[in-house]
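*Asks:* Prediction below, plus the sequence it came from.
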Amino acid sequence: MRSQKLWLLILNITFNMVMGFILPVNMIFINKNLNQPLTTAGFSLMVYSGFMMLGNALGGVLFDKISKKWTLQIGYIIAVISLLGMTVHHIWPSYLFMLVMLGFGMGISYTAINAYTAFVAEQTVGDSRVLFNNMYLAANMGIAIGSTAVGFIFEYSVFLTFFIPVILFVLCILIVFFKANLLDATNEEAEKTHEYHVSAETADPKEIIGGRRYLTNLIIISLGVFVMWMGYTQWDSNMSVYMLNEGFSKREYSIVFTVNAGSLLLIQPIMNRIMSKMFKLLKHQILVGIIIMGLSFLILPNANKYWMFIVSMLILTVGESMVFPTIPALLNKMSTSKNRGSLQSLYTIMGSLGRAIGPYAGSIIVTVLSFGNLFYGITAAMIVVALSLNGVKELEK
């Protein structure tokens, strides 16, 4: 049903609006407002993302074994409680406790949203990548709105920076409460709309690929997601300090994210048409996309003009438009109704692990070496993991 997809898109936009609020300012807030060293700020975001990873894992289990809607609700409720504390309490180190609990709650909800997407995509007639692409565009609309707004709101009011996400998540709780039956609708229930196909469970991809090769697939994909997010998350963390050190303002830093999210609305539809014709296998599209993402960091070591950061972000945007919606689609090709949530949680877990280690590892490299060495290292690592995707055995379906 179209309304099922619509509400799912709204949940995704709202969730990512909160991400747009929280991620760009946390490194700055801990470093500048709470007067903690850069390494402490990086470590804090590592712990935050580590708890998000735990939430991702729990979310996958709850989604497959217990309840789809309550997986979402539990995550939202934990996040709201944490954000309420962060709204009024700005004292270290108790702020860290609230931050990591926020990560745990958001991790549960993030996996549930991805698993819901796979759940609906599996039943939709046609190329399931369409829904994943639409969800990715919705996510970036949320990031664009959130990151643009927080650039102004953070300078005006710290209270509103954390309280507005409370309002957004309460809205999500209400949506899930009133629309749960629609979100959980199966293809049998929607058969009259002719939008879904009704078919017996297909053969287990694990049996077709082979147990050992299937495991190899998961390892390679997991490694790729981990390294990709370790590099990408530098924009959410250490890049804020890098740009401030170069004399740019917090608002100019947040506008880079606006350019990223806004340009995706133009870039991704174009790239999808080109890539679907150019690459028959999803793994090849992901491979090329990760390489493009890695190459974008080569501009940064000598970036002393604002337009250079914009160009770097635009190149990164081209790469991510090829990668981020395609990895969940690839995992969905490897899943069944019994493990769909768990496999989608693998993507969110490894992404959270990359986001957990990335800021802290990046801050150490910057402290011991330099920002330039950090950027060159990211490029090299992304190219290596991209090439390893040739080892993935993908079913042609």
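*Replies:* Nice, thanks for sending it over.
*Asks:* from here on, contacts and neighbour counts on C-alpha atoms
*Replies:* Will do.
*Asks:* Is Ile357 in contact with Tyr232, as I believe?
*Replies:* No - Ile357 is beyond contact range of Tyr232, at 11.6 Å (criterion: Cα atoms under 8 Å).
*Asks:* number of nearby residues for Asn315?
*Replies:* Wrong residue type there; residue 315 is Ile, not Asn. 18 (other Cα atoms under 10 Å).
*Asks:* show me the contacts for it.
*Replies:* By Cα atoms under 8 Å, 6 or more residues apart in numbering, the residues touching Ile315 are 292-293, 296.
*Asks:* could you redo the residues you listed as a markdown table and give each row distance to Thr348 and neighbour count?
*Replies:* Listed next are the contacts of Ile315 as a markdown table, based on distance: Cα to Cα, whole Å; neighbours: other Cα atoms under 10 Å:
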| residue | distance to Thr348 | neighbour count |
| --- | --- | --- |
| Ile292 | 22 | 23 |
| Met293 | 19 | 29 |
| Ser296 | 23 | 22 |
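*Asks:* Okay, buried residues for the helix or strand Gly55 falls within please.
*Replies:* Using DSSP states H and E, Gly55 sits in helix 38-65. For helix 38-65, a neighbour-count test (16 or more other Cα atoms under 10 Å) marks 38-64 as buried.
*Asks:* before we move on, the earlier item: output the contacts of Ile315 as TSV; include the columns secondary structure and distance to Arg2.
*Replies:* TSV is the format used below for the contacts of Ile315 (DSSP: H, G, I helix; E, B strand; the rest coil; distance: Cα to Cα, whole Å):
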residue	secondary structure	distance to Arg2
Ile292	helix	34
Met293	helix	33
Ser296	helix	37
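*Asks:* Got another one to weigh against that:
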Amino acid sequence: MTLIHRLRRSMADYPPMLWLLAVGCFLNVGGLSFLWPLNSIYIHEELGKPLTVAGLVLLLHSAGATAGYLAGGSLFDRVGARPVLLTGLLTASLVIALPGLIDSWPLYVAVMFLFGLSASFVFPAINALAAKVWPEGGRRAFNFLYVANNLGVAVGTAIGGLVAQVSFDLAFLSASLTLFLFAVFAFFKIRDPEPSVTAPAQPVAEAQAAAPETSATFERPLTPEFKIPWLPINALFIGFLILWIAYVQWQSSIAVYMQSQGTSLSAYSLLWTINGVLIFCGQPLIAWLVRVFRSPSSQMFLGTGLFLIAFLLILLSNSYSVFIAGMIVLTLGEMLLWPCIPAAVSQLSPPSRLGFLQGLIGSGGPVGRMLGPLIGGLLYDHFPFSTLVLFIIGLMLIPLICFAVYMRTART
């Protein structure tokens, strides 16, 4: 009975619509995760193209995703969440089914761009809707969706790998079906809040006092309707983008380096298993850190500092145990940063531009994923690995400066 009581209490802590959005996040990211680990393998082994070409196709996919974030966020402000979700999901479902039905290299290149564009409509709409239905929740709302996303990644990659062993065509069709199921779910369950719900029912400070265990103290109240505070918004965008350039090194240049040092692919994959397990099991630790470091800026500084420590560790040693320690530290930084930055943006956003600004800040992710492998690859190919790591360590000064700018200007 105690477990059931705790579950009911946990469900009561979050608005019903946020639970529905979390289910949507699980379906959406689960469907996408059927494919993202397999794209390079499919292009290289099934289509017979070199890895350089695969990298260019994924670059094109990220370019489409960047445009999708911006377009989806802007459309959210004009027409609301439901039309944006349905447009993005149905288009993405249709587009990604095509490679499962037709084997064509030119078609696949076009599909990757259109899929990146349409699938990315969903993310700013979900974030903006979460901010609308629970404005007093602060980072708690975004952290809730972040955990749901990672659960989708864990399940999607596991099932996607098994399905791809049977057939890549089946993997494409399975991803299409999952996105279609989310579209059906969104049609029946996802609703935009009434206009009266878009503003906090109580002052932010009072709402945070009512839930002090996980809420963060934001530096300013919601921005007036007519004014966008561009300086702190741009500071958050740049900081977020640079952090993604650093983060993606663990999926690209660091992965190549570890294999060159004799680390097996399964041992490298274990790092990401640790990442996923820690995201779920480490939530009590993050809740405690949020209680101690209450303001978003202090959480951003701490998260960036943890990113810095993760790279310092692998600079000191190339042993596998050090890479495990680095991944643990990196994951803790990620758990602080990824929910905190969109939550901070939501507090700075005028209600009529909430979707656009969530799309803007979210686009820093695909831009970072485009630039990160390119920068890391150039440094890895022409300099010692230590030079790459030192460059990333130096790069971490930029987010620290950006978050200091946010801290100062978000008060004004």
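*Replies:* That came through, no problem. In this text the structure is predicted, and so the values were computed from the model without any measurement.
*Asks:* so which of the contacts of Ile315 of structure 1 persist in structure 2?
*Replies:* Here is what carries over to structure 2 from the contacts of Ile315 of structure 1, by both residues aligned by TM-score structural alignment, their matches' Cα atoms under 8 Å: 292-293, 296.
*Asks:* Which stretch of structure 2 lines up against stretch 324-337 of structure 1?
*Replies:* Mapped onto structure 2 using TM-score structural alignment, stretch 324-337 of structure 1 spans residues 338-351.
*Asks:* Please compute how far the matching stretch lies from its chain's middle.
*Replies:* On the basis of Cα atoms, centre = their mean, to the nearest Å, stretch 338-351 of structure 2 sits 14 Å off its chain's mean C-alpha point.
*Asks:* now, which of the kept ones among the contacts of Ile315 of structure 1 sits nearest Gln4 of structure 1?
*Replies:* Gln4 of structure 1 has its nearest neighbour among the kept ones among the contacts of Ile315 of structure 1 in Met293, at 32.8 Å by Cα to Cα.
*Asks:* residues contacting the closest one?
*Replies:* 315-320, 379, 382.
*Asks:* Which members of the residues you listed occur in helices, if any?
*Replies:* 315-320, 379, 382 (DSSP state H).
*Asks:* Turn those into JSON lines, columns for distance to Phe104 of structure 1.
*Replies:* As requested, these are arranged in JSON lines below (distance: Cα to Cα, whole Å):
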{"residue": "Ile315", "distance to Phe104 of structure 1": "31"}
{"residue": "Leu316", "distance to Phe104 of structure 1": "28"}
{"residue": "Thr317", "distance to Phe104 of structure 1": "27"}
{"residue": "Val318", "distance to Phe104 of structure 1": "30"}
{"residue": "Gly319", "distance to Phe104 of structure 1": "28"}
{"residue": "Glu320", "distance to Phe104 of structure 1": "25"}
{"residue": "Thr379", "distance to Phe104 of structure 1": "30"}
{"residue": "Met382", "distance to Phe104 of structure 1": "27"}
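*Asks:* nearest to Thr124 of structure 1, of the residues you listed?
*Replies:* Using Cα to Cα, Glu320 is the member of those that lies nearest Thr124 of structure 1, at 24.4 Å.
*Asks:* so that closest one makes contact with Leu287?
*Replies:* No - judged on Cα under 8 Å, Glu320 of structure 1 makes no contact with Leu287 at a distance of 10.9 Å.
*Asks:* Count the neighbours of the equivalent of Trp19 of structure 2 over in structure 1 for me.
*Replies:* When structure 1 is aligned by TM-score structural alignment, the residue opposite Trp19 of structure 2 is Leu6. The number of residues packed near Leu6 of structure 1 is 13, by other Cα under 10 Å.
*Asks:* ok, now the one 5 residues further on?
*Replies:* Around Leu11 of structure 1 sit 25 other residues, with neighbours defined as other Cα under 10 Å.
*Asks:* With Ser342 of structure 1 instead?
*Replies:* 25.
*Asks:* secondary structure element for it?
*Replies:* Using DSSP H and E, Ser342 of structure 1 sits within helix 340-368.
*Asks:* Mind reading off the mean deviation between that helix and structure 2?
*Replies:* Compared with structure 2 after the fit, helix 340-368 of structure 1 shows a mean deviation of 1.8 Å (mean Cα distance after the TM-score superposition for structure 1).
*Asks:* which strands and helices sit next to that helix?
*Replies:* When contacts are defined as 3 or more Cα pairs under 8 Å, 6 or more residues apart in numbering; DSSP states H and E, helix 340-368 of structure 1 packs onto helix 38-65, helix 94-123, helix 211-232, helix 238-245, helix 326-333, helix 371-388.
*Asks:* Now render those as CSV, adding distance to Met19 of structure 1.
*Replies:* Conversion of these to CSV gives the following (distance: least, Cα to Cα, whole Å):
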stretch, distance to Met19 of structure 1
helix 38-65, 12
helix 94-123, 9
helix 211-232, 14
helix 238-245, 16
helix 326-333, 19
helix 371-388, 23
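*Asks:* To Asn272 of structure 1, which of those lies closest?
*Replies:* helix 326-333 (10.0 Å).
*Asks:* Sounds good, over and out.
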